[in-house]
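Peer 1: Need coordinates for the following:
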Amino acid sequence: MKAQNDQRTGLLYGFASYGMWGIVPLFWPLLQPAGAIEILAHRMVWSLAVVGLALLVLRRWGWMAELLRQPRKLALTAVAAALVTVNWGVYIWAVNNGAVVEASLGYFINPLVTIALGVLVLGERLRRTQWAAVGIAVTAVLVLAVGYGRPPWISLILAVSFALYGLIKKQLGMGGLESLTAETVIMFLPALGYLLWLGSRGESTFTAQGPGHAALLASAGLVTAIPLICFGAAAIRVPLSTLGLLQYMAPVFQFGLGVLYFHEAMPPARWAGFSLVWVALSILTWDALRTARRSRALRLDALSAHLPSSVPSPVPSPLPTPERETA
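Peer 2: I've put the predicted structure just below:
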């Protein structure tokens, strides 16, 4: 029962995190004229401020000493911090340079990489319908790559970096708030050093563009911390294959924003590729719902079979009764 409750909670965290990531392309253009690296540095600095305040309120500090006593866990945390830094930076650059649709492609590829890691590294097994969906999605990615006329580097970097990040979070087994705090502590000094260097050269936009711009840069901490905390909580509660399904939410929203709000070009090849992706998503969704119904039915059958053995046997009656006899 506890495992079922944990997985249900993890699904809620997953829906929340990917929903927020889906609409975040609306936020990053508001931070211009700051460049991608300056925005990235502010994300790091202000994210630590947000999670630090949360830990102060919750009084959850004991895990830090334990982490410092485990070199392997600390090293994995540093790798996770590096991966998410790459992911953040590339994504900000893509959104602010008119590549929202290509960035969304990266997060369509990402579940495929996540599922592959679940199979190859963690030994998770896929059903036939899941394999079929993966095959269709791989075909879709190839069609989209041909449509772009070049390797989709933005997409590939986003996909691989975040899939590896999710795998490491799974192995760390830390809470979402704790793991994000550790990662932002590692990233804090380089980020702060860059911002100070930028300010010394008179190139920082934090003070030059007025208090409104400064407030927007500072709010990057909230925009970053909240969905990542939700993702961290989901990653330790649900299988990677399930995360692979949930991850389609964010690119669907991002794709819609890229086409309808940012008015990015969509030639026929891209429409064909994205259509295949949506077919794959439909298959995965149908399979997940079918499997959930079967699992629920099996649990009910097992419960029904167990109940008679736990009820005291009635006194034998000389007359037949309409109820089914039990051994």
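Peer 1: hey, let's count contacts and neighbours off CA atoms from now on
Peer 2: Fine.
Peer 1: Now do the SS call for the spatially most central residue of the chain.
Peer 2: What sits nearest the mean C-alpha location of the chain, by CA atoms, centre = their mean, is F231, with 5.1 Å. At F231, secondary structure determined by DSSP: H, G, I helix; E, B strand; the rest coil is helix.
Peer 1: which residues touch it?
Peer 2: F231 is in contact with 13-14, 17-18, 176, counting by CA atoms under 8 Å, 6 or more residues apart in numbering.
Peer 1: One more, so I can put them side by side:
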Amino acid sequence: MLNRLMKALSGKSQSRGIVYAVLSYLLWGILPLYWKALKQINADEILASRITWSFVFLLLIMIIIGGLKDLKQVISTPKTLIGVFLGSLLISANWFIYIWAVNCNHVIETSLGYYINPLFTVLLGVTVLHERIDRWQITSLGLALLGVLIITFQYGQIPWIALSLAISFGLYGLVKKLSNLSSIIGLTMETMMITPLALGYMVYKQVEGTSSLSALPLNIWILVVMTGVITATPLLLFAQAAKCVPLSTLGFIQYLSPSIGLLLGIFLFKESFTRVDLISFGLIWLALGTYSFSRKEFINSLHKKRLIRFS
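Peer 2: Model prediction:
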């Protein structure tokens, strides 16, 4: 059964990979709505809960599809474990930096980080994987870089938090790209490696009497448990997209997530949006448009999937 599932999920077609990438970034884009519902819980315990329940969710999937034998086989391979361990460190660091930054009122810098991240991803694709980019991609990269520089200039200092977020997730994408593991097995192993620490931390907070998870209403506890599902699902889609799509292409699709966050911030959370912000984000959107509509393969793949129609 596992082989059939992997065959269905792991097709190498670029069009399928683009669909996976778009879905993953759509889910990440609306994720702030979920964390708003859990605002009464401390950020460190939200992180520990995400890790623990993600592992539980993924392990259940592995049991259902009969993939435990494959998991045991991978665990017995030392070289593979090194890559998995590196991936678990990178994604844990990314989550920790993000939650810490939000708690310390550095939301603007975290947003900047997820706009810088695609640029770093494209850079990794070109320098490490030797992926080729054409003049349209170079033009798009220049426009996006200009937009990010304007935001950075407006911020007024070196955005260390943003750079840390961009680098940690960019390197995580590279690790997933180089991995020979299926997305389900890779993510199960990553969460398995850090779950003991997360679970131990939650137990420590309970024993110490400082846990914000105590005495939560049932509806909030359900949301806490579901953090595993909402965390693992976009990561599964992203891991599969990284195997099907060039890293440089994946980098540009990644702008979808912070753009959704931008719309939520303006129209739902009523955050301020200055003229400088409009210029910066406008350049980034222009970069996306230039890149997307100049790529015949991208347009053709969407047309075949009937995601868009031409009159």
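Peer 1: hmm, back to that, just curious, which of the contacts of F231 of the first structure is nearest to I226 of the first structure?
Peer 2: Closest to I226 of the first structure out of those is S17 (7.7 Å), distances taken as CA to CA.
Peer 1: List the contacts of the closest one.
Peer 2: With contact taken as CA under 8 Å, 6+ apart, S17 of the first structure is in contact with 226-231.
Peer 1: hmm, 6 Å instead?
Peer 2: 227, 230-231 (CA atoms under 6 Å, 6 or more residues apart in numbering).
Peer 1: Can you check which helix is longest in the first structure?
Peer 2: Secondary structure of the first structure per DSSP state H: the longest helix is helix 268-310.
Peer 1: That helix - contacts with which helices or strands?
Peer 2: helix 128-148 (3 or more CA pairs under 6 Å, 6 or more residues apart in numbering; DSSP states H and E).
Peer 1: Where does the helix it packs on end up in the second structure?
Peer 2: Using TM-score structural alignment, helix 128-148 of the first structure lines up with residues 135-155 of the second structure.
Peer 1: Have a look at how far, on average, that stretch is from the first structure.
Peer 2: For stretch 135-155 of the second structure, the mean distance to aligned residues of the first structure following superposition is 1.1 Å (mean CA distance after the TM-score superposition for the first structure).
Peer 1: if I line the two up, what does the residue nearest to the centre of the first structure land on in the second structure?
Peer 2: Match for F231 of the first structure (TM-score structural alignment): F238.
Peer 1: With L112 of the first structure instead?
Peer 2: Aligned partner of L112 of the first structure by TM-score structural alignment: L119.
Peer 1: What sits closest to that match if chain neighbours are left out?
Peer 2: G251 (6.5 Å; CA to CA, 6 or more residues apart in numbering).
Peer 1: Tell me the counterpart of that neighbour in the first structure.
Peer 2: Using TM-score structural alignment as the criterion, G251 of the second structure maps onto G244 of the first structure.
Peer 1: That match: helix or strand, and which one exactly?
Peer 2: In the assignment (DSSP states H and E), G244 of the first structure maps to helix 240-246.
Peer 1: Can you tell me the element the nearest residue to N42 of the second structure once chain neighbours are set aside falls in?
Peer 2: Leaving out its chain neighbours, the residue that sits closest to N42 of the second structure by CA to CA, 6+ apart is S212, at 6.2 Å. For S212 of the second structure, there is no host helix or strand (DSSP H and E).
Peer 1: Please report how far S212 of the second structure lies from I220 of the second structure.
Peer 2: The spacing between S212 of the second structure and I220 of the second structure, counted by CA to CA, to the nearest Å, is 12 Å.
Peer 1: just the helices in the stretch 1-150 of the second structure please.
Peer 2: For the stretch 1-150 of the second structure, the helices defined by DSSP state H, counting those that start in this stretch cover 2-9, 14-37, 43-64, 68-75, 78-103, 107-127, 135-155.
Peer 1: Can you check which of the ones you listed gets nearest to G228 of the second structure?
Peer 2: Taking these one by one with CA to CA, helix 43-64 is closest: 3.6 Å.
Peer 1: Could you give the residue range in the first structure aligned to that closest one?
Peer 2: So helix 43-64 of the second structure sits over residues 36-57 in the first structure, by TM-score structural alignment.
Peer 1: Show me the contact partners of that stretch.
Peer 2: In contact with stretch 36-57 of the first structure (CA under 6 Å, 6+ apart) are residues 89, 92-93, 181, 184, 188, 191, 218, 220-221, 225.
Peer 1: mean per-residue distance, it to the second structure?
Peer 2: Stretch 36-57 of the first structure sits 0.6 Å off on average (mean CA distance after the TM-score superposition for the first structure).
Peer 1: buried ones in that stretch?
Peer 2: Within stretch 36-57 of the first structure, the residues scored as buried using 16 or more other CA atoms under 10 Å are 36-52.
Peer 1: And stretch 3-20 of the first structure, by the same measure?
Peer 2: For stretch 3-20 of the first structure, the buried set under the neighbour-count rule, 16+ other CA under 10 Å, comprises 6-7, 10-11, 13-20.
Peer 1: same thing with stretch 66-79 of the first structure?
Peer 2: Under 16+ other CA under 10 Å, the buried positions of stretch 66-79 of the first structure are 67, 73-74, 76-79.
Peer 1: now the longest helix of the first structure and helix 128-148, what's the angle there?
Peer 2: 160 degrees (axes from the mean of the first three to the mean of the last three CA atoms, to 10 degrees).
Peer 1: And the residue nearest to L119 of the second structure, how far from V229 of the second structure?
Peer 2: From G251 of the second structure across to V229 of the second structure, the span is 24 Å (CA to CA).
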